[in-house]
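Undergrad: generate coordinates for the sequence data below:
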Amino acid sequence: MEQIHPTRMELIRIKTQIKRAEQGKDLLRQKMDALIAEFFQIMRGVSESRKMLEKVDEAARHSLHLAHAVDDSVALKSAALATRSGILLDISGKNIMGVPVPVIEKRRFSKTTFERGYGILGVSGRIDEVADHFEAELDLIIELAETETALRRLGEEIQKNRRRVNALEQIMIPELKKQAKFIKIAIEEREREDLYRLKKMKKIIERKKVIEPEGW
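TA: Now for the predicted structure:
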């Protein structure tokens, strides 16, 4: 145990530290419970979005294979090249229980046939269907990117809070209580010694009074 001054002032100081540490632990537990509730609420939405993404991806791949098998490969490649373009996202942020998470502006990337850039005369309905499916898949991927990032950051914050609670609960508070107990025992022992010395002095004084009566 580190050097501790066994005084009443030190005992009061350590007891104050224990009280603050326990209050801090309770507040961290409350925050962690709220974060966990928010985590599972988002998790339910993510699970549904993932299932939907799997279905859309399966439909997109099926339509692509069908277009490859039936349509002219040149027309398919030309349509793919014509629709290539960058994607601009407006990203802001918000706080969930003090945790910063990204917010992507909700907008759909699905386009009409005219907006895709290829000529409608040289493209079959199957190629349009491929574009429809993959654009819908892109919408879901962007939506999932936002929610999964929020989920990951909340998970990291939950783990961080759990480590803090464990440190307070298993290390700091027990150590402070151990110090307080040590000081209390030391003070009680010192008081017993002081009381013993006082009693001894009193007996010595009384014995002197008997041996040397007043007036001698």
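
Undergrad: alpha carbons only for contacts and neighbour counts from here, please
TA: Will do.

Undergrad: look at residue 16 and give its secondary structure.
TA: helix (DSSP: H, G, I helix; E, B strand; the rest coil).

Undergrad: from residue 23, how far out is it?
TA: Between residue 16 and residue 23 the computed distance is 11 Å (Cα to Cα, to the nearest Å).

Undergrad: sequence B follows; please return its structure for comparison with A:
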Amino acid sequence: MAVRVNPTRMELTRTKKRLQTAVRGHKLLKDKRDEMVRRFMLFVRRDKELREQIEASLSTAMGRFAVAGARMGSEAVSEALLYPAREAKVKTGQRNIMSVNVPTIEYVGAEDTADLPYGFAFTSGELDGAVLDLAALLPLLIELAEVEKTCNMLADEIEKTRRRVNALEHVMIPEMKETIRFITMKLEDNERGNLTRLMKVKEMMVADQQ
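TA: As a prediction, the model looks like this:
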């Protein structure tokens, strides 16, 4: 590895200070990466729990829709569900996780999930159950969206931090150590050369005095 620096004591002092800063930054970045990975795994586990819960509930709801369609007819089911029961409202914001601003999505719709968009005269109980199942799923779906977005953003930041850690560990720090070694060797060579010249001058002066 070619080192192109001016081998002076000032450059040696400056490089040593840069090395200390790089080593300190490397440790901080490694700690940050490890903590982000820990939190990322928590979100991944929550994502898995939500997906399993939602898939099970969706399977039940779809089964009820199928039974309702068989009893009422698909046209009657579509007509009953033509208009929504109520408006779904969410509140969005941000929170900071290890210097990463991730979104927060909170469901703030009506707590009463008993509202149905149709009358009960010509509908089946299976349709009622399916609609209520889906209404209960809405907060979980919103939370799943928040968790998955958080996972994606943390994964991107973990990858960026990993690259910085690797660059410091395998490129910058070794280069600075090599630069320090190079400057130190050059300074020692210069000192030996100066000492040799002084000894020669002294020998010449002693020889002249004889």
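
Undergrad: what sits against the spatially most central residue of structure 1?
TA: The residue lying closest to the centre of structure 1 (Cα atoms, centre = their mean) is residue 157, at 1.6 Å. Residue 157 of structure 1 makes contact with residue 99, according to Cα atoms under 8 Å, 6 or more residues apart in numbering.

Undergrad: now do the one 10 residues further on
TA: With contacts defined as Cα under 8 Å, 6+ apart, residue 167 of structure 1 has no neighbours.

Undergrad: after whichever strand or helix holds it, next one along is what?
TA: Element membership for residue 167 of structure 1 (DSSP states H and E) is helix 125-167. Later in the chain than helix 125-167 of structure 1, the nearest helix or strand by DSSP H and E is helix 173-211.

Undergrad: can you state the direction angle for that following helix and helix 125-167?
TA: Between helix 173-211 of structure 1 and helix 125-167, the angle comes out at 10 degrees (axes from the mean of the first three to the mean of the last three Cα atoms, to 10 degrees).

Undergrad: and helix 173-211 of structure 1, which residues are buried?
TA: 173, 176, 179-180, 182-184, 187 (16 or more other Cα atoms under 10 Å).

Undergrad: just stretch 155-168 of structure 2 next, same as before
TA: By neighbour count with 16+ other Cα under 10 Å, stretch 155-168 of structure 2 contains the buried residues 157-158, 161-162, 164-165, 168.

Undergrad: pull the distance from that stretch to the chain's centre.
TA: Taking Cα atoms, centre = their mean, to the nearest Å, one finds stretch 155-168 of structure 2 lying 10 Å from the centre of the chain it belongs to.

Undergrad: quick one: that stretch aligns where in structure 1?
TA: Stretch 155-168 of structure 2 corresponds to residues 155-168 of structure 1 when matched by TM-score structural alignment.

Undergrad: and if you look at stretch 17-31 of structure 2?
TA: Stretch 17-31 of structure 2 covers residues 16-30 of structure 1 once aligned (TM-score structural alignment).

Undergrad: after superposition, how close is that stretch to structure 2?
TA: Average distance, stretch 16-30 of structure 1 versus aligned residues of structure 2 after superposition (mean Cα distance after the TM-score superposition for structure 1): 0.4 Å.

Undergrad: so the closest residue to residue 84 of structure 2 other than its chain neighbours, which of the three states?
TA: Closest residue in space to residue 84 of structure 2, ignoring its immediate chain neighbours: residue 117 at 5.8 Å, by Cα to Cα, 6 or more residues apart in numbering. For residue 117 of structure 2, the assignment made with three-state DSSP gives coil.

Undergrad: quick check: residue 117 of structure 2 touching residue 78?
TA: No - with contact defined as Cα atoms under 8 Å, residue 117 of structure 2 does not count as touching residue 78 (11.4 Å).

Undergrad: of these two, who's got more company?
TA: Higher neighbour count among residue 117 of structure 2 and residue 78: residue 117, with 15 against 11, using other Cα atoms under 10 Å.

Undergrad: from residue 139 of structure 2, how far out is that one?
TA: Residue 117 of structure 2 is 19 Å from residue 139 of structure 2, where distance means Cα to Cα.

Undergrad: please apply the same query to residue 110 of structure 2.
TA: In terms of Cα to Cα, residue 110 of structure 2 sits 11 Å off from residue 139 of structure 2.

Undergrad: what's the answer for residue 207 of structure 2, then?
TA: From residue 207 of structure 2 to residue 139 of structure 2 the distance is 99 Å (Cα to Cα).

Undergrad: got it, and residue 72 of structure 2?
TA: Distance, residue 72 of structure 2 to residue 139 of structure 2, using Cα to Cα: 29 Å.

Undergrad: check residue 153 of structure 2 too.
TA: 21 Å.

Undergrad: all set now, cheers.
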